[in-house]
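Peer 1: mind looking at a prediction? Sequence and model below.
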Amino acid sequence: MQDRLVTMFGGGGFLGRYVAQDLLKAGIRIRIAERNPGDAFFIKPMGGLGQTQFVAADITKPATLVRALEGADAAINFVGILKGDFQKVHVEGARNAAEAAKAAGVRDFVQISAIGASHEAASHYARSKAASEDAVREAIPDAMIMRPSVVFGPEDGFINRFAAIARMVPVMVPVMRPDTKFQPVYVADVADAVVKALLDPAAYRGRTFELGGPQILSMREINRFILDSIGKPDKQIFEVPDAMGRAMARMGFLPGAPISWDQWLSLQSNNVVGEDADGFEAFDIAPRPLAAVADKWLVQYRTHGRFANKAAGEV
């Protein structure tokens, strides 16, 4: 395994940094391919001398991908956006990366998708994720597809966003679509699954995995957990009426938390693992619940930080 090289498109992102760390621990060489490689230089100290490479590449520009994949044994496409040109980034970009990998003789390819990816989905985001899977499989039929639910961790843009709002608002925390359900999954557990797939690819090629945590929580329950965790249990949750939420989404703004119309459409469906889907059990991984790890970083949102009484938010 020490002789293998894995190219990671978008490897300096939230999930990518955890996968990079695990691959480096396994002795695998990695090549981080980013539009701005300098943004990922923080990964270099995680590995040994010469174990990490960096290259400028943009999956929407096929000519930049040849050098990124030269000599690679496997590739992972982490690149994804929540707003913008989904067709260009998710679909065309994924197709470019997979076709370039095939042309370079790369044996294994992992596409990071998302739970809810479907051609029949209401949101453009979810439809583009389904189309990206098709584009990858057209080029590399035995590519491995990973569909995580909402991923949480110290650098996430989900739990941290709501925690920041909860700390900022004086009395009531606005929550849109409070009954929509999620299956939050810890970033390190998703990374573990990706790395296990690459360490034993023969067991996972051509398969799609839906990765969700051990708990299914509503948007209301997630926000209540956050309030309790940051020492704000007395704050109330204001359940934003659908008519108001729809209007805010049309305007593209919810106080303290931007939301697009496409994100509003995504909130109309639950974000949970399908009943018959392959998941963490295929990797012999027991995913960790939000409560098991959230204190490690949610402490920053308490009034007095680590010196606060979590129940009261005070010293």
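Peer 2: Arrived safely.

Peer 1: okay, CA-based contacts and neighbour counts for the rest of this
Peer 2: OK.

Peer 1: contacting residues for the closest residue to Thr208 other than its chain neighbours?
Peer 2: Spatial nearest neighbour of Thr208, excluding adjacent residues (CA to CA, 6 or more residues apart in numbering): Ile145 at 4.6 Å. Ile145 is in contact with Val110, Gln111, Ile112, Ser113, Glu133, Gly206, Arg207, Thr208, Phe209, counting by CA atoms under 8 Å, 6 or more residues apart in numbering.

Peer 1: among these, which are in helices?
Peer 2: Glu133 (DSSP state H).

Peer 1: which of the contacts of Ile145 are buried?
Peer 2: Among those, those buried by neighbour count (16 or more other CA atoms under 10 Å) are Val110, Gln111, Ile112, Ser113, Glu133, Gly206, Thr208, Phe209.

Peer 1: okay, these in a markdown table with distance to Ile226 next?
Peer 2: Listed next are the buried ones among the contacts of Ile145 as a markdown table, based on distance: CA to CA, whole Å:
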| residue | distance to Ile226 |
| --- | --- |
| Val110 | 32 |
| Gln111 | 31 |
| Ile112 | 27 |
| Ser113 | 26 |
| Glu133 | 33 |
| Gly206 | 38 |
| Thr208 | 31 |
| Phe209 | 28 |
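
Peer 1: for comparison:
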Amino acid sequence: MAKLVTIFGGSGFVGRYVARRLAKDGWRVRAACRNPNEALFLRTYGVVGQVEPVFANIRDDDSVRAAIRGADAVVNCAGTFDTRGRNDAEAVQQHGAGRVARIAAEEGVRRLVHISAIGADADGKSEYARTKARGEALVSGAFPGAVILRPSVVYGPEDQFFNRFAGMARTSPVIPVVGGRTRFQPVFVDDVAAAVVAAVDDPAASGVYELGGPDVHTFRELMEQMLDVIRRKRAVVNLPFGLAGLMARVAEVGNVMTFGLSPQPITPDQVAQLHHDNVVADGAKGFADLGIQPRAMEAELADYLWRFRPSGQYSDIKQSAQNIRGGGSGRAGFS
């Protein structure tokens, strides 16, 4: 019988790629999530019955145990930027991570892979960084053989990073960024999934791995590259941290007072995160130690950001027509 893996957050951005790769690798996949009826698309990743979404509440012992029971391996992809509510960062990334690791050990699971983040720091300025670090400590304490993966900012077709700013560029003449000089090492979501599979399959891979793409860019440079891909000219304006923090606090109050109806483009916690570079540390284990060559960002962005171009899917055809009319010397139009 095929081995069974339980993936917490299996229908999320990273989790769905992990589920698809493990199913392709022959595993039976139990995708544990809060809304299994909204995760039925996962079933198409394997043969009939191979991938099954199941309900799990990472805040509840019995729910977590039911999702883990009988599994050979567990992957925890659950994470959040929320700092309020029952499913906030402390509940999910700290106590939830510890709960998954403890119960996985109690149930005799042979392999545990935990997704954390570069910048995890128990003494960090942001709640996100602190809960990630405390979650790692609980995981290591309960399951000493666990593999902890720390990716930089993860991008891909369903991301909330490039898609968000590209959507903004459709209507806004300005792209505001906080921490324009902060450095990132973007990593493609399917490369993170490949790292998970490698960690699950390799019994000698225990430890912490920091995952970054082949290139390091500042926040401002990333926005400029995104604008180049979607062929739009916009001003990239860096907001001072003080002003950004004030705006975030005002937006947070408005969001609370309107019971979530007022938009909150950025939170005070995210502003705090942007004070620090998000790149692989010198000497850290990474993709190479897992036998993976990460893909270059430039090779992937156009595959899913094309819909934000002025002419969408017809952009290349329009550009070719302009080049023909211009005798081959034309250049793509920018909006």
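Peer 2: Now that the structure is in, tell me what you want to look at. Predicted, not measured: the structure shown is a model, and the values here were computed from it.

Peer 1: circling back: and the residue nearest to Thr208 of the first structure, what's its match in the second structure?
Peer 2: The alignment partner of Ile145 of the first structure in the second structure, by TM-score structural alignment, is Ile148.

Peer 1: where does that match land in three-state SS?
Peer 2: Of the three states, Ile148 of the second structure takes strand under DSSP: H, G, I helix; E, B strand; the rest coil.

Peer 1: state the distance from it to Val256 of the second structure.
Peer 2: 34 Å (CA to CA, to the nearest Å).

Peer 1: got it, and Asp121 of the second structure?
Peer 2: Distance from Asp121 of the second structure to Val256 of the second structure, by CA to CA: 28 Å.

Peer 1: compare those two (neighbour count), which wins?
Peer 2: Neighbour count, other CA atoms under 10 Å: between Asp121 of the second structure and Val256, Asp121 has more, with 18 against 13.

Peer 1: tell me where the first structure has helices.
Peer 2: Under DSSP H, the first structure gives helices at 14-25, 65-69, 86, 93-103, 124-139, 159-168, 187-199, 219-229, 242-251, 261-266, 290-293, 295-298.

Peer 1: what does the third one contact?
Peer 2: The reference is to helix 86 of the first structure. His124, Tyr125, Ser128.

Peer 1: for the residues you listed, pick the one with the most neighbours.
Peer 2: Tyr125 (27 neighbours).

Peer 1: tell me which residue of the second structure lines up with that residue.
Peer 2: Match for Tyr125 of the first structure (TM-score structural alignment): Tyr128.

Peer 1: contact partners for that match?
Peer 2: Here Tyr128 of the second structure is in contact with Phe81, Thr83, Ala89, Ala120, Asp269, Gln273 (CA under 8 Å, 6+ apart).

Peer 1: is it true that the fifth one touches Ser126?
Peer 2: Yes - because the distance of 5.2 Å satisfies CA atoms under 8 Å, Asp269 of the second structure is recorded as touching Ser126.

Peer 1: circling back to that earlier point, tell me how far the match of Tyr125 of the first structure lies from Gly49 of the second structure.
Peer 2: Tyr128 of the second structure is 36 Å from Gly49 of the second structure, by CA to CA.

Peer 1: do Val197 of the second structure as well
Peer 2: 20 Å.

Peer 1: out of the contacts of Ile145 of the first structure, which are shared with the second structure?
Peer 2: Counting by both residues aligned by TM-score structural alignment, their matches' CA atoms under 8 Å, the second structure reproduces these contacts from the contacts of Ile145 of the first structure: Val110, Gln111, Ile112, Ser113, Glu133, Arg207, Thr208, Phe209.

Peer 1: next, count neighbours for the nearest residue to Lys44 of the first structure once chain neighbours are set aside.
Peer 2: Spatial nearest neighbour of Lys44 of the first structure, excluding adjacent residues (CA to CA, 6+ apart): Thr52 at 5.9 Å. For Thr52 of the first structure, the neighbour count with other CA under 10 Å is 21.

Peer 1: what's near enough to touch Thr52 of the first structure?
Peer 2: Taking CA under 8 Å, 6+ apart, we find Thr52 of the first structure in contact with Arg29, Ile30, Arg31, Ile32, Ile43, Lys44.
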